[in-house]
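>>> dropping the sequence and predicted coords here.
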Amino acid sequence: MDNVDLNVLRQVASWLREERRVVLGTITRTWGSAPRPIGSVVAVRDDGQIAGSVSGGCIEDDLIAKVREGALRLRKPELLRYGVGAEEATRFGLPCGGTLELMLEPLTPASQIEELLARLDRGERVQRELELASGAVRLAAPARDADVLRLSDTHLSTHHGPQWRLLIIGAGQMTQYLAGMALALDYQVLICDPREEYADGFAVAGVQLTREMPDDVVLRFAPDGHSAVIALTHDPKLDDLALMEALKSPAFYVGAIGSRVNQGKRKARLAEHFGLGEAELARLHGPVGLHIGARTPPEIALAILAHMTAERYGVQIGATPSGYGADGGCAV
């Protein structure tokens, strides 16, 4: 669940506290292109006020009309399908012949929206299982790799909370921008820096800081295919310790700040002192980030997250060319 949908749940909770009737719609399936991914949500209040989005606006307009006509006074969850034919597809902003399915759920105290938000505020990942016959909801901790919406004849299972994790080595100024932007992109962020002069003054809401040594932190972090590790200290004694473990892990992205010259020296050290092979060293993105002419810390953070996003979705984009250090223009 991304931050857009989390904001929808917060709005829903506010409406329910006001004792308003609310219907929550969750995208369960799409055919062809779709404006929002599976799992995205929209909520409609009993007077037609809406929160969230699942289309370019036409489906939302249709839901509002249904509410005002009294057609959404549901007693239990109900599956609604849009855009089967070309005419409907055009009307609802879907590609010709495309289809989008929404599970419409009338919310009650049994929906456990407040408890779900409380767990999400604690940084937890939560599996929400909706029983279609009754509307009852069970909340549980999902399996580590379970982040796929599942719909059966009896249940709808959705997953909420950070589904991507980012470990940053170093608590400098750039880390503050990188961590803040990563939170907005639905990353759970952990910062590692044993240096008192940096860690003492670091504070970003929603981010955890540890002063353990980087190699121990990476091992405890246990990077998986939804994890990224970025080394930003410029100190080989710290960055190399993290990279030697991260490059052996399934992390989808491992990067380090510094010029190509320094990256070459780093790879030589990792091979000589830590025994990393060519395949592991080839996974290191360094200089880290896309070459977008970034010079300031927030611009560099943007370049890093842009490259991470491309890697997440399997988009092949050229990384930084020779001489670009992703470190405020310093190519040393």
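Alright, I've got the coordinates.

>>> alpha carbons only for contacts and neighbour counts from here, please
Fine.

>>> check the gap between residue 230 and residue 247 for me.
Here the criterion is C-alpha to C-alpha, to the nearest Å. By it, residue 230 lies 11 Å from residue 247.

>>> likewise for residue 294?
From residue 294 to residue 247 the distance is 26 Å (C-alpha to C-alpha).

>>> the more surrounded of the two?
residue 247 (24 against 21; other C-alpha atoms under 10 Å).

>>> surely that one touches residue 278?
No: between residue 247 and residue 278 no contact is recorded; they are 10.7 Å apart, counting by C-alpha atoms under 8 Å.

>>> identify each buried residue in stretch 114-133, please.
Residues of stretch 114-133 classed as buried: 114, 116-117, 119-120, 124-132 (neighbour count, 16 or more other C-alpha atoms under 10 Å).

>>> quick one: contacts of the helix or strand containing residue 120?
In this assignment (DSSP states H and E), residue 120 forms part of helix 113-121. The list of residues contacting helix 113-121 from outside it, by C-alpha atoms under 8 Å, 6 or more residues apart in numbering, reads 9-10, 12-13, 125-126, 139, 160-161.

>>> isn't residue 230 right up against residue 252?
No: if you go by C-alpha under 8 Å, residue 230 and residue 252 don't touch, sitting 11.3 Å apart.

>>> need the buried residues of stretch 114-133 in a markdown table (columns: distance to residue 42).
Converted to a markdown table, these look like this (distance: C-alpha to C-alpha, whole Å):
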| residue | distance to residue 42 |
| --- | --- |
| 114 | 17 |
| 116 | 16 |
| 117 | 16 |
| 119 | 20 |
| 120 | 18 |
| 124 | 22 |
| 125 | 20 |
| 126 | 19 |
| 127 | 18 |
| 128 | 16 |
| 129 | 18 |
| 130 | 16 |
| 131 | 19 |
| 132 | 18 |
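
>>> spatially, which two of these are the most separated?
With C-alpha to C-alpha as the measure, no two of the buried residues of stretch 114-133 lie farther apart than 124 and 132, at 24.6 Å.

>>> can you pull the buried residues of stretch 143-150?
With burial defined by 16+ other C-alpha under 10 Å, the residues of stretch 143-150 counted as buried are 147, 149.

>>> ok, and what's touching it?
Contacts to stretch 143-150, defined as C-alpha under 8 Å, 6+ apart, come from residues 28, 38-39, 156-159, 163.

>>> where do the strands sit along the stretch 201-332 of the chain?
If you assign secondary structure with DSSP state E, counting those that start in this stretch, the strands in the stretch 201-332 of the chain sit at 208-210, 227-231, 253-256, 284-285.

>>> take this one as well and set it beside the first:
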Amino acid sequence: MQIPDQAILGSALHWLTEATAPPVWLCTIVAAQGSSPRPPGALLACNVRGEQVGSLSGGCIEEDLLQRLQSGVLPVARAELIEYGVTAEQNERLGLPCGGRLQVLVQRLTLERDRSWLRAALDAIAARRCLRRSVALDSGATVTAAQEHHAPLRFDGHTLDQTFGPQMRLLLVGAGQLGQSLAELALAMDYEVLVVDPRPRMREQWQGPTVPLLGGMPDDAVREHASDCHSIVITLTHDPRIDDMALMEALATDAWYVGALGSRRTTEKRLQRLRQLDIGEDRLRALHAPVGLDIGSKTPLEIAVAIMAELVQLRRARQ
């Protein structure tokens, strides 16, 4: 499954390499004030035929921008900064809520100038690596550099710095009802979700969204699918024979977040078991347990909300 940036950049590259390559533009929200439909960093790729992938708003801005590009009213030779929501008339006509205001960098792409960085960005996403692109507004030229983590978009009026990289991958250990609720929320929030459960009966009873359901042992699943710094591992089964194996492996990897479901009493017993297995205190401090924010949650869906809220909180703090 492709993530949005991957689909957008891939479409732009595909259009550029067609035999009769149409004019192609890549549009990026570089600043947003007030209430805006999409955040800074949101992308839209479009071509002169009217094809488009991605979104800058609910559709109103895309339609206006594409019409201006197709008609030549907006002649973009390299890169141009376009503002929406500057006037009350624009807000009414384009439906920008609450006086929202957007700045959009429109970059005209060419095969000769842009194929290399588009390919590099797609390769980085596929390999679960981060890559920064820097676009000079005066020339439209793009340069790229490897980056360890996602970084917030930066635009100083002259240069755009934007990080591309993989989705956060969420490996859920346990295919029960809570796993189903968590998978639903995580998919809606643009996480990649995998579920591992060595118990055939639990996998057969899965009623959650369509995600990979892995058999086998959870430590093998962690090693194969969730060992990098863009990975999250959360154990949900309450069965030490399953959860502890996953935690032992996950705490030894670069996984960004490792969490375990359970009460404080259950957590203390779990920590004792892990210490007996020679898991050091420095590694144990990385364990988030009990998992999720303390919001008094009781039902599976409420617990799932608490877990996803903690992930949002920690990701925003890192940014």
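Sure thing, it's come through. Every value quoted in this text rests on a predicted model; they were computed, and no experiment measured them.

>>> so what number do they get for TM-score?
In this superposition the chains share a TM-score of 0.68, using TM-score structural alignment, normalised by the length of the second structure; 293 aligned residues with a C-alpha RMSD of 4.8 Å.

>>> quick one on the thing from earlier: top of the contacts of helix 113-121 of the first structure by neighbour count?
Looking at the contacts of helix 113-121 of the first structure with neighbours defined as other C-alpha under 10 Å, the largest count falls to residue 12 at 26 neighbours.

>>> and that one, what is it in contact with?
With the criterion set at C-alpha under 8 Å, 6+ apart, residue 12 of the first structure makes contact with 22, 43, 51, 113.

>>> relative to residue 23 of the first structure, how far out is it?
Spatial separation of residue 12 of the first structure from residue 23 of the first structure under the definition C-alpha to C-alpha is 9 Å.

>>> which neighbours do these two share?
When contacts are counted by C-alpha under 8 Å, 6+ apart, residue 12 of the first structure and residue 23 have residue 43 as shared neighbours.

>>> how about the contacts of helix 113-121 of the first structure in TSV, adding secondary structure and distance to residue 88 of the first structure?
TSV is the format used below for those (DSSP: H, G, I helix; E, B strand; the rest coil; distance: C-alpha to C-alpha, whole Å):
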residue	secondary structure	distance to residue 88 of the first structure
9	helix	29
10	helix	31
12	helix	29
13	helix	32
125	coil	36
126	strand	35
139	strand	36
160	strand	31
161	coil	33
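
>>> skipping adjacent residues, who's closest to residue 292 of the second structure in space?
Excluding its sequence neighbours, the residue lying closest to residue 292 of the second structure (C-alpha to C-alpha, 6 or more residues apart in numbering) is residue 307, at 3.8 Å.

>>> now do residue 26 of the second structure
According to C-alpha to C-alpha, 6+ apart, the nearest residue to residue 26 of the second structure is residue 45 (4.6 Å).

>>> and residue 247 of the first structure, by the same measure?
Using C-alpha to C-alpha, 6+ apart and skipping residues adjacent in sequence, the residue nearest residue 247 of the first structure is residue 280, 5.6 Å away.

>>> go through stretch 167-177 of the first structure and flag the buried ones.
Neighbour-count burial for stretch 167-177 of the first structure, with 16+ other C-alpha under 10 Å as criterion, is recorded at 167-172, 174-177.

>>> out of these, the closest to residue 212 of the first structure would be?
Taking these together and measuring to residue 212 of the first structure by C-alpha to C-alpha, the closest member is residue 169, at 10.6 Å.

>>> do I have it right that that closest one meets residue 233?
Yes: using C-alpha under 8 Å, residue 169 of the first structure is in contact with residue 233, at 6.5 Å.

>>> residues shared between the contacts of those two?
For the pair residue 169 of the first structure and residue 233, residues contacting each of them under the criterion C-alpha under 8 Å, 6+ apart are residue 239.

>>> still on that earlier bit, ok, so of the buried residues of stretch 167-177 of the first structure, who is nearest residue 300 of the first structure?
Taking these together and measuring to residue 300 of the first structure by C-alpha to C-alpha, the closest member is residue 174, at 7.7 Å.

>>> how close does the closest one sit to residue 241 of the first structure?
Counting by C-alpha to C-alpha, the gap from residue 174 of the first structure to residue 241 of the first structure is 20 Å.

>>> same check, this time on residue 44 of the first structure
For residue 44 of the first structure, the distance to residue 241 of the first structure (C-alpha to C-alpha) stands at 50 Å.

>>> of the two, who's got more company?
Using other C-alpha under 10 Å as the criterion, residue 44 of the first structure and residue 241 rank with residue 44 on top: 25 against 21.

>>> quick check: closest non-adjacent residue to the equivalent of the more buried one over in the second structure.
Taking TM-score structural alignment as the alignment basis, one finds that residue 44 of the first structure is matched in the second structure by residue 46. Using C-alpha to C-alpha, 6+ apart and skipping residues adjacent in sequence, the residue nearest residue 46 of the second structure is residue 52, 4.2 Å away.

>>> and the one you found, what does it touch?
Contacts for residue 52 of the second structure (C-alpha under 8 Å, 6+ apart) come out as 44-46.

>>> check residue 48 of the second structure too.
Each residue near residue 48 of the second structure by C-alpha under 8 Å, 6+ apart is listed here: 22-24, 66, 69-70.

>>> of residue 230 and residue 252 of the first structure, give the one with the bigger neighbour count.
Set residue 230 of the first structure next to residue 252 and count neighbours by other C-alpha under 10 Å: residue 230 wins out with 27 against 18.

>>> by contact count, what packs against the helix or strand harbouring the residue nearest to residue 26 of the second structure?
In the assignment (DSSP H and E), residue 45 of the second structure maps to strand 43-47. Contact partners of strand 43-47 of the second structure among helices and strands, from 3 or more C-alpha pairs under 8 Å, 6 or more residues apart in numbering; DSSP states H and E: helix 4-16, strand 24-33, strand 52-54.

>>> name the nearest residue to residue 85 of the first structure, ignoring sequence neighbours.
Nearest in space to residue 85 of the first structure, with sequence neighbours left out and distances taken as C-alpha to C-alpha, 6+ apart, is residue 97 at 5.1 Å.
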